[in-house]
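Chemist: Sequence first, then the predicted structure:
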Amino acid sequence: MSNAFDRHRRLRRTPAMRDLVRETHLNKEDLIYPLFVLEESGQRNEVSSMPGVYQVSLDRLTEEMKEIKALGIQAVLLFGLPKEKDEVGTQAYDNEGVIQQATRLIKQEYPEILVVADTCLCEYTSHGHCGVIHDGYVDNDASLPLHVQTAVSQAQAGADIIAPSNMMDGFVKEIREGLDEAGFENIPIMSYAVKYASAFYGPFREAADSTPQFGDRKTYQMDPANRIEALREADTDVEEGADFLIVKPALSYLDIVREVKDRYTLPVVAYNVSGEYSLIKAAAQNGWVDEKAIVMEKITSMKRAGADLIITYFAKDIAQWLSES
């Protein structure tokens, strides 16, 4: 007697069968681990809102990188916490700035690990904004030369990838031209092409000491309600020479990740941001969720949505879990 329905469960019957037909796979090579680097000596400070994430001083960076290497993580994203800040973020483009020093150290000790340098001013400005302030407003065009200087100094220090996160108009074009003129035409740009003004960034601002001292970033980061605008932003960055496209945040914007992936042939990067990390950590510490299960489901959803790479504070945990599976 024939059945009048399909037997989809045949392919879910055993773990081996489910593994055989799995469509989306997560690999260590997909992960980029963010690092917060301090200039002060002897520091490894846990971020209170991000359990398991640390601000690490330059003199302790080697031990951190040793662990990252052992876990099989192949790329790190560097954020710097300078000793001094000023109105124009001078330490961001100082050749002896904290990111420049960290980059040289990593490339000397672990040349096989890719260094992605965050290219922005917010961690270095006394006001916490991503550019120069004129009359209480972030001046787009006056800020661009400083971002170019920052990118060039990072490339000179040995950064493998420049990742500008400032969301200034024209930032990819100006940085691409600046890198090319300085002889770094082979250094790719991982653009924060689609970056929303999100409430999920709160814990990061503690980790990076980058909270705006007045106002917010809504005049340059995107409105979370907008979809078509995201494609306009990505269109511009592709035209201006971006080599990767970041969508940030990831979890609440998986529809945007998929649209960007479907529209372009460049690698798409999902940024699993600090608030997404902290929510799961807090729930796990309270025993409300299975941390490993929920993290792997979440990160897999980003891959399924179209992300080729994922920036995540869970990278070390995920790498360990993948090794154990």
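Modeler: Looks like it came in fine. Numbering: from 1, shown residues only.

Chemist: rest of the way, CA atoms for contacts and neighbours
Modeler: Will do.

Chemist: Longest helix in this structure, please.
Modeler: Longest helix in the chain by number of residues (criterion: DSSP state H): helix 140-157.

Chemist: Could you list every helix and strand that that helix packs against?
Modeler: If you count contacts as 3 or more C-alpha pairs under 8 Å, 6 or more residues apart in numbering; DSSP states H and E, helix 140-157 packs onto helix 98-109, strand 114-119, strand 132-134, strand 161-164, helix 171-181.

Chemist: tell me the contacts of the spatially closest residue to Val76 that is not a sequence neighbour?
Modeler: Among residues not flanking Val76 along the chain, Tyr33 sits closest, at 4.6 Å (C-alpha to C-alpha, 6 or more residues apart in numbering). Contacts here follow C-alpha atoms under 8 Å, 6 or more residues apart in numbering; on that basis Tyr33 touches 73, 75-77, 311-316.

Chemist: now do the same end-to-end measure for stretch 269-288.
Modeler: Its start and end residues considered, stretch 269-288 measures 29 Å (C-alpha to C-alpha, to the nearest Å).

Chemist: returning to what we had before: need the residues that contact the longest helix of the chain.
Modeler: 92-95, 99-101, 103-104, 117, 119-121, 131-132, 161-162, 164, 168-171, 174-175, 178-179, 182, 184, 187.

Chemist: Only whichever of the residues you listed are buried, select them in PyMOL.
Modeler: For anyone working in PyMOL, the buried entries among the contacts of helix 140-157, judged by 16 or more other C-alpha atoms under 10 Å, can be selected with:
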select buried, resi 92+93+94+95+99+100+101+103+104+117+119+120+121+131+132+161+162+164+168+171+174+175+178+179+187
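
Chemist: this is the other structure I want to compare:
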Amino acid sequence: MEFPITRMRRMRKNPQIRNILRETRLTQENFIYPMFVKEELKAGKIEAISTMPGQNRYSLEDAVNAAKTLEEKGLKSILLFGLPDKKDDIGSSAYDSRGIVQQAVTRLKDETDLVVMTDVCLCQYTQHGHCGIVENGEILNDETLEHLALTAVSHAEAGADVVAPSDMMDGRVEAIREMLDLNGFDDTIILSYAAKYASAFYAPFRDAACSAPSFGDRKTYQMDPANAVEALREAELDLMEGADILMVKPALAYLDIIKAIKEEFKVPTAAYNVSGEYSMLKAGIDAGYLTEDAIFESLLSIKRAGADLIISHFAPDFLEMF
């Protein structure tokens, strides 16, 4: 069947036809909004993040109020990052039952119907800024696992629906699953940062979360951007260890990885539309080089690649478009 019998433009001739034939659709349920909660901030003292226009660090009270406002606009899920008052070499404030994330989780579960997810990592809580315990300049894998598991349990005790380990230590999903189950949290979901790349696109986030490493880099535990097969191995191992949802981070530069993981494992798959991707598009729009349509198009590409869930700083923008 060739032209002139087959005319593909028939299916594009007006908005109504295009809408009913659209293959990929974004919905409110697809989005998870990442929020930064800073312990030392008092109510009403919101800090703008200079490297991420439109994004803020919130006090506990303001974070809850902002989440409520977004829920009224249709937001369904939130991912919390904590900025503690105190840091030490082992990130002990990450699993403090009165920590800022734990307090935020409890408030949000009491006052909203949002699905509350928490980042499980040590980088924001350690003086050195690495995601694991450090000894003689080396990031120790196995010694870190207990601290991550304690953090996940403390989040579950506070009421978190989903814990999301982002550290990329080997075996952390198994350690977290075992500790959750031993403490009666067998229903708590693990959303694993399964394929987290050592990416240049994280720079604005490190400013936002005050989590840049004080020495070296994270290339011994985050993935090499050149590797794709390795991502499948990482994802498979996390599933074997008990992950319920797999995540790829970043998103836009790794659409092939999202597609490969979704097709290979056919499990719920998330993608993190990270800070650098956000700031890059925002800068282009502010400069007049792009229109805001680029936001929707970029988010659509992540969904089209296979992501069921999209963690994105653009979530409020999408809610305004919806």
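Modeler: Yep, that arrived. This one's a predicted model, so the numbers in the text were calculated from it and none came from an experiment.

Chemist: coming back round to it: what's the angle between the longest helix of the first structure and helix 98-109?
Modeler: 20 degrees (axes from the mean of the first three to the mean of the last three C-alpha atoms, to 10 degrees).

Chemist: Now helix 140-157 of the first structure: buried residues?
Modeler: Buried residues in helix 140-157 of the first structure, counting neighbours by 16+ other C-alpha under 10 Å, are found at 140, 143-144, 146-157.

Chemist: want to throw the contacts of Tyr33 of the first structure into JSON lines with secondary structure, distance to Ser210 of the first structure and neighbour count?
Modeler: What follows is the contacts of Tyr33 of the first structure, written out as JSON lines (DSSP: H, G, I helix; E, B strand; the rest coil; distance: C-alpha to C-alpha, whole Å; neighbours: other C-alpha atoms under 10 Å):
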{"residue": "Ile73", "secondary structure": "coil", "distance to Ser210 of the first structure": "26", "neighbour count": "24"}
{"residue": "Ala75", "secondary structure": "strand", "distance to Ser210 of the first structure": "23", "neighbour count": "23"}
{"residue": "Val76", "secondary structure": "strand", "distance to Ser210 of the first structure": "20", "neighbour count": "22"}
{"residue": "Leu77", "secondary structure": "strand", "distance to Ser210 of the first structure": "16", "neighbour count": "20"}
{"residue": "Ile311", "secondary structure": "strand", "distance to Ser210 of the first structure": "19", "neighbour count": "23"}
{"residue": "Thr312", "secondary structure": "strand", "distance to Ser210 of the first structure": "19", "neighbour count": "24"}
{"residue": "Tyr313", "secondary structure": "coil", "distance to Ser210 of the first structure": "18", "neighbour count": "23"}
{"residue": "Phe314", "secondary structure": "coil", "distance to Ser210 of the first structure": "21", "neighbour count": "23"}
{"residue": "Ala315", "secondary structure": "helix", "distance to Ser210 of the first structure": "23", "neighbour count": "22"}
{"residue": "Lys316", "secondary structure": "helix", "distance to Ser210 of the first structure": "24", "neighbour count": "21"}
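
Chemist: quick one: which of those is nearest to Ser48 of the first structure?
Modeler: Using C-alpha to C-alpha, Tyr313 comes nearest to Ser48 of the first structure of the contacts of Tyr33 of the first structure, at 14.1 Å.

Chemist: Quick one: residues contacting Asn27 of the first structure.
Modeler: Leu322.

Chemist: For the stretch 201-325 of the first structure, which segments count as strands?
Modeler: 244-248, 268-272, 309-312 (DSSP state E, counting those that start in this stretch).

Chemist: Which one of those strands lies nearest to Val56 of the first structure?
Modeler: Nearest of the strands of the stretch 201-325 of the first structure (C-alpha to C-alpha): strand 309-312, 17.1 Å.

Chemist: how far apart are that closest one and its match in the second structure?
Modeler: When the second structure is superposed, strand 309-312 of the first structure averages 0.3 Å from its matched positions, counting by mean C-alpha distance after the TM-score superposition for the first structure.

Chemist: So what touches that strand?
Modeler: 30-34, 267-273, 299, 302-303.

Chemist: hmm, try it at 7 Å
Modeler: With C-alpha atoms under 7 Å, 6 or more residues apart in numbering as the test, strand 309-312 of the first structure has contacts from 30-34, 268-273.
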